[in-house]
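[1] Here you go, sequence then predicted model.
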Amino acid sequence: MTIELVSKTRCFGGLQKVYKHESSELNCTMKFSLYEPEQRADTERFHVLFYLSGLTCTEENFIQKSGFQKYANEQRLMVVGPDTSPRGCNIPGDRDAYDFGEGAGFYVDATKEPWSKHYRMYSYVTKELPTLIRQNFPFISGKFGIFGHSMGGHGAISIGLRNPNLFKSISAFAPICNPSNSPWGRDKTFKFYLGEDIQDEWGKYDSKELVLSYAGPPRKILVDQGTEDDFLSSHLMPETLKDAATANSNVDVELRMQEGYNHSYFFIATFIEDHLKHHAHILNAA
């Protein structure tokens, strides 16, 4: 697979880069960010951590606002951030709302027309993007982690639980924990991308349901949630994730309610160091 460098800049000793390529999964041109720590030896390779952004974001928001690069360099983590949806597909209605269509891929593989040709973010994150990293960058084989924010937190937990052999570590900031019962999932994205098969199709991407049914190796998931988040009770519902983990001893959810914080990147920047240390600890031990 051919990738093209769009930009690069030095940051905390390493290099913050953006690439583009023609995606076979999404049938469009896609961009992704990649932070590569400063190599201390020519043969040094890195654990790889995927970051999934939330609604309205592109590959740029996280790299500009979170301040993660300092800690990624310290922890020797290569951090990859895909865009949040296909772009430029010109599907009718794909730019009518901030929470559906462009900028709102929701990390699912759509099954309904006209979305199913392009909106395959689940397969993009689990198949195409890992292959690009393996083929082009100095990574440690098999050592992937995944985390994200809001819509991306939902994506990180659901993808990580469904692919335990690919993603060894999971964390999230303010994730949508039960999208089948959230207005973002129930009333828009799940309904129009996946149809009306709530039990089978929706359940494959619902973090609460996946925690309840998870039967793989033990997982430790770090979740930070601000108490002043405007979406806390109506859209995010972190208590559903914690309750599901209580019922399944294979999944340990450490839910930290952070007093006074909202849904913004100020919140993410405050606790980003903890998340990178969480992933580095698990990936180094894997």
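    Here it is on my side, so go on.
[2] drop to CA atoms for contacts and neighbour counts, all remaining ones
    OK.
[3] Need the contact partners of the longest helix seen in the chain.
    Scanning the chain for the longest helix, with DSSP state H as the assignment, gives helix 265-285. Contacts with helix 265-285, where a contact means CA atoms under 8 Å, 6 or more residues apart in numbering, come from 47, 49, 65-68, 71-72, 75-77, 143-145, 168-171, 173, 222, 224, 226, 261.
[4] Below is an additional structure, to be compared with the one above:
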Amino acid sequence: MYDYIRNELPDLVMHHFPATAKKSISGHSMGGLGALVLALRNPDEYVSVSAFSPIVSPSQVPWGQQAFAAYLAENKDAWLDYDPVSLISQGQRVAEIMVDQGLSDDFYAEQLRTPNLEKICQEMNIKTLIRYHEGYDHSYYFVSSFIGEHIAYHANKLNMR
């Protein structure tokens, strides 16, 4: 999936649509994890990155550990290449990260761990726009409530406004 999102999808878009070469990336939950990983590992390719309820420390939580064991076996060093908090602590950088997180999300404390991202970004001087929302969970309704702000954020970074 990493190569598809990084290489094949942009090529398809450029071939079939009147698109700019500048890219931004966003995702929800596991897709938010992917967006953060792609942006952090390829900072020159993405103008901006945002996420809704991303898994930010997958090597430290049950969801991530289960997935990594299945896809990457027990090579825990390889796991860190797909862990945003680890990537930042290793020196990977982006200009800014935008995250929206619902505080009524059942996965927030055990699986998502958004404060870990906020903490490492503060320590490493990466600008963040991390917003916590009372009464919002992990659902489509949460994403649909704030997607317009993410689109505007990316449009601004892409100089499309």
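    Looks like it arrived, so ask away. Since we're looking at a predicted model, the values are computed, not measured.
[5] After superposition, what's the TM-score here?
    TM-score for the superposed chains, counting by TM-score structural alignment, normalised by the length of the second structure: 0.94, backed by 160 aligned residues with a CA RMSD of 1.3 Å.
[6] Which members of the contacts of helix 265-285 of the first structure are classed as buried?
    Among the contacts of helix 265-285 of the first structure, those buried by neighbour count (16 or more other CA atoms under 10 Å) are 47, 49, 66-68, 71-72, 75-77, 143-145, 168-171, 173, 222, 224, 226, 261.
[7] quick one, what contacts Arg41 of the second structure?
    Leu87, Gln92.
[8] can you tell me which residue in the first structure aligns to it?
    When the first structure is aligned by TM-score structural alignment, Arg41 of the second structure is paired with Arg162.
[9] Can you give me the distance of Val211 of the first structure to Gln199 of the first structure?
    Per CA to CA, to the nearest Å, Val211 of the first structure is found 15 Å from Gln199 of the first structure.
[10] er, Ala269 of the first structure actually
    Distance of Ala269 of the first structure to Gln199 of the first structure, given as CA to CA: 36 Å.
[11] swap in Leu15 of the first structure?
    44 Å.
[12] out of those two, which sits in the more crowded spot?
    Leu15 (20 against 10; other CA atoms under 10 Å).
[13] what's the spacing between the more buried one and Ser33 of the first structure?
    11 Å.
[14] Check Glu259 of the first structure too.
    Counting by CA to CA, the gap from Glu259 of the first structure to Ser33 of the first structure is 31 Å.
[15] So for these two, which sits in the more crowded spot?
    Taking other CA under 10 Å, Glu259 of the first structure and Ser33 do not tie; Ser33 has more neighbours (26 against 11).
[16] Am I right that the more buried one falls within a helix?
    No. Remark: Ser33 of the first structure does not belong to a helix; assigned using DSSP: H, G, I helix; E, B strand; the rest coil, it is strand.
[17] can you pull the contacts of it?
    Taking CA under 8 Å, 6+ apart as the test, what Ser33 of the first structure contacts is Gln16, Lys17, Val18, Tyr19, Glu59, Glu60, Ile63, Val79, Val80, Gly81, Pro82.
[18] Show me what the fourth one aligns to in the second structure.
    Tyr19 of the first structure is assigned no aligned equivalent in the second structure, the criterion being TM-score structural alignment.
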